[in-house]
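Enquirer: whatever this is, show me its structure:
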Amino acid sequence: MSEQRSKTGVAAPPDNAAAAEGPRRPGLALAVIATAQLMVVLDATIVNVALPHVQQALGLSGSGLQWVVNAYSLTFGGLLLLGGRAGDLLGRRKMFIAGLLLFSAASLLGGFATTQEWLLAARAVQGVGAAITAPAALSLITTNFPEGPQRNKAMGVYASMSVAGGAVGLLAGGALTSYVSWRWVLFVNVPIGLAVALAAPRVLAEASRHRGRFDLPGAITGTGGIAALVYGLSSAATTQDGVSHWGDAKVIVSFVAAVVLLVAFVVIETRSLHALLPLRLLRNRNRTGAYLIFAGAGTGIFGMFFFLTLFMQSVWGYSALKSGVSYMPFTVATLVSSATAAQLVPRVGPRPLLLIGSASSTGGLFWLSRISEHSTYAGGLLGPTMLTGVGIGMVFVPASLTALSGVAEADSGVASSLLNTGQQVGGATGLAVLGTIAWTTVADQAQTHAAHPVPGAHDLATGFSRGLLADSGIALLTFVITLATIRLKRADLAGSTQPAPAP
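Expert: Take a look at the predicted model:
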């Protein structure tokens, strides 16, 4: 077959049998990929509602409690690029299974934790498993489903799991904590992970491994830079007591280290023959725009879950389970919207859907920012969360297809990992900023009417409202990025195939 280039400027996937014909059991293949993605995503939130019970059982300090969440995010976000490239070089299905087994083993050990150190170590290893599994899951869609209707449908299901997983995690965490034990928010991963790992070699096609070597200098600087950035952001945000940590020595050192390491990473990647991140992937405006859109969407989701969960429990007095159930309309709206986007993208192209989705997310988050302690669920929360869910679902499918369209098959693992990296790092960055805005407002409100201020319902509602308003501003920025960068036409997603460049 003669070598050619797609309109996106990067070689598209080769015409291999697996991608051309699809898996022999596409329904089961999609179920395996979607279940793995759901498990990885929901684990970022399923632990949240169990934190008070974890603290009581293990005697965790306040900072230790924070790191039950952050230990997972740190290793997950920091190792995504390395996990994506490992799939390209060692085999995506193989790494998918390895990541699932590691994730399941860490979940089992974490469920038996009797000390803070034990639990935090298990959560960090969970993040390593997730960093291997997540990019492999997305790139396996490109391996098992050819561009066109099959891949659009698969991407719609994958996107639904990526978005709805957070809400499902809150619901599952509330139910397991209320009716069984907090330990089951970890144990539940074990049978699911083992079942998916056993099914994977039977239903998923494996692409051929690609020649090349690991870019060790790039891996050290890239992984270290992202990890330092996530650590700094996780430690920096203003907390509920109104104290800002942006000026702390460890935060400043983390940010300086992140800048130095990431600059070194870019320099190394421009000169490496076996780059961890081929910079040619970022030279395409559509693809870079899609990564930025994913970062903005990550902020929107992280911010909404964070503020609304605290609002419902701290202001309205909802239980953990009731808070999780309250997200069900959002989840349904997201699922329907993702499925609709998968059907529409081959007809209208990605740009209109991205514009509609980002505009809907902006409107929904702005509407949510009007919420107060006197609002009701039906009048103040139901409508805007559903509108936001429609917008997020409408964004994820076309953004994923845009980012992966025309990518050389040899690079699909790292291209997939960049989407997850954008969502994780964008979410961590955005939430640190949004949290600072919200908690500063809460502290200022409390200071205005008490000699010894303790934030009340009005103070908390005002702060969360301000945080959601800033969140809607980031969604609006995502709309502007879409206008400025996305030019991909529906014809560009038609699925012409080309060979990967020689390593």
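Enquirer: rest of the way, CA atoms for contacts and neighbours
Expert: Fine.
Enquirer: buried residues, the longest helix along the chain. List them.
Expert: For the chain, the helix that runs over the most residues, judged by DSSP state H, is helix 412-447. By neighbour count on 16 or more other Cα atoms under 10 Å, the buried set for helix 412-447 is 412-443, 445-446.
Enquirer: again, but for stretch 492-499
Expert: Residues of stretch 492-499 classed as buried: Asp492, Leu493, Gly495, Ser496, Thr497, Gln498, Pro499 (neighbour count, 16+ other Cα under 10 Å).
Enquirer: run this one through as well so I can compare:
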Amino acid sequence: MSRTPGPRRGALGLLAATQLLMIMDTAIVNVALPSVGEDLRTGSAGLSWVANAYLITFGGLLLLAGRAADLFGHRRMYTGGLALLAAASAAGGLAQSTGALTAARAAQGVGAAFAGAAAFALLLVLFPDGPARHKALGAFAAMGGLGGVLGTVLGGVLTDLLGWRSTFWLNVAVAAVLGLLALRLLDGGTRGAGAGFDPLGALTATAGLGLLAYALVGRSPLAGAAGLALLAAFAAVQRRVARPLVPPAVLARPALRRANALSALAQMALFPMFFLVSLHLQNVLDRSPLAGGLGLLPLSLVVVATAPLTGRLIVRLGLGRTTTLGFGLLLAGMVWLALSLSADGTFATTVLAPSLVLGAALPLVMVTTNAAATAGAAPEETGLASGLINTSQQFGSVLGLAVLVAVATTRTGTATPQAETAGHQAALLVGAAFAAAAVLLSLRSGPPAPAPAPPRRGRVGDPR
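Expert: Next comes the predicted model:
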């Protein structure tokens, strides 16, 4: 495999750093929430919406953001999203009430959706399908794993030393640096060749996805029904308009549908696992929030070490077999972790070993599902492919967390360490069931659709 040329290597570093920022931001705010509640004098209900407002707008806008990047320019959407993220973070750092902070978090989600979708689309433009893309996706996976732990550690350190507001100002500084680097490293002329926009499709898709996200995090059946109705209307609109937001022919590709389903199943198991492990370390094993975050450090180090090797595994085993291997490791790690948890155990005897297996599984499932979901994307569809796979991952995370937390809460009953452990074990076994379903689905995976011919090389980020 040839080395990545210097300009593309710099662009990849910038885009991977964006992934790190997105994951790190969520982890930092979660650690800072107790201090936010104490300072703004709000309870758990208000604090939950500080976290959920971000998830709702982020999940609801990813599809629109990806398509907008295709139509209006990838770098333009990327830098615009970063600017909004920075401005919203500054508003969060200055907020004097829970309502103002919640509004700032919602605006952060909007900015993150546009910046994140455009960053992933730019990666697809820069690296045609094949070993180079697999390596780039491995860098994304590594930065995601590192961002989770780095966010937890920085959240604890910054909150203890400088207060919770400093976590928002860190976002401002990082987003500003990334935006300035983008102007130097990314070409400003990339966009799809097609013109036109689908306003009705954009409205129904965004509102439907937003209501569905609200229903999942707020447990509102009425919002869920309304969201599904709007998504049904969106599907009908796409069959009738001349230039649909999501062309039906794209969704008709079996490999794409399967890859997005696998990606959602991966997040339904992985995302709640991080939450439950942190909860178990703090509430049952009586570790501090910072120590609980550091407990996930070995897992993240394995992610960082494994991610660069994923491309070689795909070359040696094939995409389908590597996908099955990744989900097999995910299933084994989830079952092992569930059976190892104990109310009177230690981190070393309960969490450490299975977390290393999960650390090896994470980059395998993330890289392979992302590669399969984007293999058939033409240059003018990169933003669309980005929006679809990111939406699948986001809704998989939200749905998995809602289901597994509900299982843990129902199984716990009382607040004793033994009862909490039983609840965490039951939830992790449900997550293992999601992984098992993914193993079975991955066995049906055939080779992805042939990728379009690689674009001629020009300036960095220019597909023409």
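Enquirer: circling back to that earlier point, by contact count, what packs against the longest helix of the first structure?
Expert: helix 62-78, helix 80-90, helix 116-144, helix 216-236, helix 285-310, helix 382-404, helix 457-485 (3 or more Cα pairs under 8 Å, 6 or more residues apart in numbering; DSSP states H and E).
Enquirer: do you know which of those lies nearest Thr331 of the first structure?
Expert: helix 382-404 (6.8 Å; Cα to Cα).
Enquirer: which bit of the second structure covers the closest one?
Expert: Alignment of helix 382-404 of the first structure against the second structure: residues 352-374, by TM-score structural alignment.
Enquirer: pull out the buried positions in the matching stretch.
Expert: Quick answer for stretch 352-374 of the second structure (16+ other Cα under 10 Å): 352-374.
Enquirer: ditto for stretch 196-203 of the second structure
Expert: In stretch 196-203 of the second structure, counting by 16+ other Cα under 10 Å, buried: Phe197, Leu200, Gly201, Ala202.
Enquirer: tell me the residues of the first structure aligned with it.
Expert: Under the criterion TM-score structural alignment, stretch 196-203 of the second structure matches residues 213-220.
Enquirer: matching residues in the first structure for stretch 435-443 of the second structure?
Expert: Going by TM-score structural alignment: stretch 435-443 of the second structure matches residues 475-483.
Enquirer: if you could redo that for stretch 71-85 of the second structure, that was the one I meant.
Expert: Going by TM-score structural alignment: stretch 71-85 of the second structure matches residues 89-103.
Enquirer: can you list contacts of that stretch?
Expert: Contact with stretch 89-103 of the first structure is made by 36, 86-87, 125-134, 136-137, 139-140, 193-194, 196-197, 200-201, 204-213, 413, as judged by Cα atoms under 8 Å, 6 or more residues apart in numbering.
Enquirer: and if you look at stretch 261-270 of the second structure?
Expert: With Cα under 8 Å, 6+ apart as the criterion, stretch 261-270 of the second structure contacts 327, 362, 365-366, 369-370, 389, 392-401, 428, 431-432, 434-435, 437-438, 441-442.
Enquirer: switch to 6 Å and redo it
Expert: By Cα atoms under 6 Å, 6 or more residues apart in numbering, the list of residues contacting stretch 261-270 of the second structure from outside reads Thr369, Ser392, Gln393, Gly396, Ser397, Gly400, Gly431, Phe434, Ala438.
Enquirer: now the buried residues of stretch 492-499 of the first structure in TSV, with distance to Gly78 of the first structure?
Expert: What follows is these, written out as TSV (distance: Cα to Cα, whole Å):
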residue	distance to Gly78 of the first structure
Asp492	32
Leu493	31
Gly495	32
Ser496	33
Thr497	32
Gln498	32
Pro499	30
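Enquirer: for those residues, which one is nearest Val332 of the first structure?
Expert: Leu493 (27.1 Å).
Enquirer: what lines up with Gln56 of the first structure in the second structure?
Expert: So, by TM-score structural alignment, Gln56 of the first structure is matched to Glu38.
Enquirer: for the helix or strand where that match lies, packing partners?
Expert: If you go by DSSP states H and E, Glu38 of the second structure is part of helix 6-40. If contacts are counted by 3 or more Cα pairs under 6 Å, 6 or more residues apart in numbering; DSSP states H and E, helix 6-40 of the second structure sits against helix 131-162.
Enquirer: angle of the helix it packs on against helix 254-279?
Expert: When axes from the mean of the first three to the mean of the last three Cα atoms, to 10 degrees is applied, the directions of helix 131-162 of the second structure and helix 254-279 differ by 30 degrees.
Enquirer: name the residues of helix 131-162 of the second structure that are buried.
Expert: Applying 16+ other Cα under 10 Å to helix 131-162 of the second structure flags 131-159 as buried.
Enquirer: ok, Pro398 of the first structure - contacts?
Expert: Pro398 of the first structure touches Pro350, counting by Cα under 6 Å, 6+ apart.
Enquirer: distance check, it against Ile252 of the first structure.
Expert: 37 Å (Cα to Cα, to the nearest Å).
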